[in-house]
Every structure is written in structure tokens, then in C-alpha cells.
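*Asks:* got a structure for you, letters missing:
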């Protein structure tokens, strides 16, 4: 009788906690938030060195396919970064703990997008007062300057170099880039194709 009661108790324990008896797939989904603007595919997360999870571009949340049991230890790491970031620029917050409804609600992953150098070639500048802009970046360019280092630009983001102020006695035009007008989309290598060419204005009579 005692043995039957014991077996019944064990069966009930298994029903209430499947993982304790070696069956089932756990009772918690391991989920989290994605921050940092993951704008490219390629991000792969792992839990405890396996259960690979590919996170697509634009995702704001993630969820591993395998459920885990309450009090199981989890350790989320970045196996592969998005195409426009790197593993050392991806940070997992609260990614290592024992699973419960509180800890699995605190997990987040963020990846910083690569910043790419931009240099603009300047030809024929003899006058003072030239100002170039690319978005919010503004650079005053002195006469005789052969090139201008603009602020770094985000990989896969747009750029559009323009003349904000013309130099004294000259007119400068922007060419190059993807469009031929100094604009385009940033790739994985430094942007060096934008050219500013300045010519003297016709003398007034």
C-alpha cells in the first residue's frame, strides 16, 4: 500500500515538473528584447553553447525554440554578429541566470552598427568660405585643402554630401558617390568616391 502511494506521489511530481523526471521540454520560453537597431541579417544567438537562433534584421524581440525548465541555468551569448556590426560590439544584458518568470523577462541584446570613415576629395579650391555638410555633420574648408575628413557614417546608412556655403569668387559642385551627385549608401569600406570641384566665377564687368 505504501509502495502504491509512493508511486502515485512520484507520478504527480512528474506531472507538475516534467524536467525533474527527465521528460518534456520545460515550462519557460527564453525570450528577450533587441536594442541598438539591428538593421542587417546575420545575428545568431546561442543558449548554453547551442540552440542557435537566427535573428532577422529589424527584429525587436527574440525567442529560442526550445523551452527550458524553471531553475535551469541559461547563458545567452552572441555566436555571430549582424553583417554591419561585430561580435565585440554586441552586448547581452542579464543573459546568465537561473530561469524563472522574473529573470527571463530581463534579457536584452544590443549591437552597435559599424561606423565607416568618409573622406571627400577637394579640387581647385582657392577661395575662403567653403562649407560642406553631410546630414548634421558640417565642415568648414580652408583654401588649398586637398581633402576633408567628414564624420564617420553608419554602415548601410545613407550619405549625401552637399555644399552649404560657396567660397568667395568660386562655385563648387559635388560629384561621385553612388549617384554621381555625392550621395549613396555606405558599404563596409571607407567612402572615398565623393569629389568636390571648385571653379572660378567669371569676372564681373
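*Replies:* In hand now; what should we look at? Just so it is clear, the structure is predicted and the values come from calculations on it, not from any experiment. Numbering: from 1, shown residues only.

*Asks:* drop to CA atoms for contacts and neighbour counts, all remaining ones
*Replies:* Fine.

*Asks:* Identify the residue nearest the residue most central in space within the chain in space, chain neighbours excluded?
*Replies:* Note on the chain: the residue nearest the mean C-alpha position is residue 113, at 3.6 Å, using CA atoms, centre = their mean. Once flanking residues are discounted, residue 113 sits nearest to residue 85: 4.9 Å by CA to CA, 6 or more residues apart in numbering.

*Asks:* ok, and here's another one to check against it:
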């Protein structure tokens, strides 16, 4: 049996991470990093049922099989596909020191996304997740007030830059104070 790795957009992509094991019945296949095709060692005969599954997910990714079950026909190749995506996780943290009607907007300049903070926001989480292994960088985009001109509040960001690991992160600390 053979298949091809594709992204959800249908563009061929090499397997990025190690650890993927596919299974068809009792036939297991370890798929190497960089692979764009796969082929099980054991062939199946015409009319034989097949059911290709992901036995072990690759590191830091989630894969699924498309068109992985059916009955072998007259063709030599079964057109099963494996779609893999990098796992993503949220980033966020805590904020302190915002007073009055100040509005602080943070941005993740590396991967996109913004979050708006006020005096009533003790914790925050960006709505745009970050892929495992990707760098992120959170900074203050703006500080505004409807009643105070010029703005008399300054904010700093601690733990705002890092490379995403394999779990949600809530360790960003935003500290604001009058300036």
C-alpha cells in the first residue's frame, strides 16, 4: 500500500517531526522525518479490507489518515493520505498596575494576535495560538486613555519572548505604573 503526506490545503509537505507510526491490521510502519510517501511492507490482495490508522503520533504534531479504509481494488496503489499539523498552544499571563480608564493593548509580533487589557483584567490569554517550536514576542502596542492626555502610564513585559514548547504558557507578566 502507498500513500502521500499532504497538508490540509492539499500541498505535499515532508514529515517534519520523528515518531509517526502507521498501522494496517498487524502491519506497523515507522515513517521517517522528511518522508513524503509511505508504503507498508506487506501487500494486500484484491478484495482485502484495509484500515490504516495512526498508531503513534509524531513528536509535537497531530496526524490523521484520510481515505485510510476500504477494500483493495484492481489498482496497485491505495490512495490513503496522512495529514499532519504542528501542535499549537496558548500564551498569556497576568497584568497589574492599570488604573482609571487606561487601555493597554499587547501584540504578539511573531505570530500575530492582540489582547486588550484594562484595570479589570487580572489575567489574559491571546486568542491566536503559537505552534510548538515557533518563537513568539509579546510587546506593548499601545496605551490609551479617554480622559488623560498625554498618557501617564508606562508598562513593561517580562517573559514576553521565547520559543513555544509543548504546553500552554501563562508566564507573561505585564507590570504598569504611572510615569
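*Replies:* Happy to help now that I have it. These numbers come from a predicted model, not from an experiment.

*Asks:* TM-score of the superposition?
*Replies:* Here the superposed chains carry a TM-score of 0.75, computed using TM-score structural alignment, normalised by the length of the second structure; 163 aligned residues with a CA RMSD of 2.6 Å.

*Asks:* Enumerate every residue touching the residue nearest to residue 113 of the first structure.
*Replies:* 111-114 (CA atoms under 8 Å, 6 or more residues apart in numbering).

*Asks:* if we can go back for a sec, can you give me every residue that contacts the residue nearest to the centre of the first structure?
*Replies:* 36-38, 84-85, 89, 154-155.

*Asks:* Top of those residues by number of neighbours, please.
*Replies:* residue 38 (26 neighbours; other CA atoms under 10 Å).

*Asks:* Hmm, residue 114 and it touching each other?
*Replies:* No. At 11.1 Å, residue 38 of the first structure does not count as touching residue 114 under the criterion of CA atoms under 8 Å.

*Asks:* Between the two, which contacts overlap?
*Replies:* The overlap between the contact sets of residue 38 of the first structure and residue 114 (CA under 8 Å, 6+ apart) is empty.

*Asks:* how much space between residue 111 of the second structure and residue 88 of the second structure?
*Replies:* 11 Å (CA to CA, to the nearest Å).

*Asks:* Shouldn't residue 13 of the first structure be within a helix?
*Replies:* Yes. Counting by DSSP: H, G, I helix; E, B strand; the rest coil, residue 13 of the first structure is part of a helix.

*Asks:* Show me what it aligns to in the second structure.
*Replies:* Taking TM-score structural alignment, residue 13 of the first structure has no aligned residue in the second structure.

*Asks:* again with residue 148 of the first structure
*Replies:* So, by TM-score structural alignment, residue 148 of the first structure is matched to residue 124.

*Asks:* ditto for residue 173 of the first structure
*Replies:* In the second structure, residue 173 of the first structure lands on residue 156 (TM-score structural alignment).
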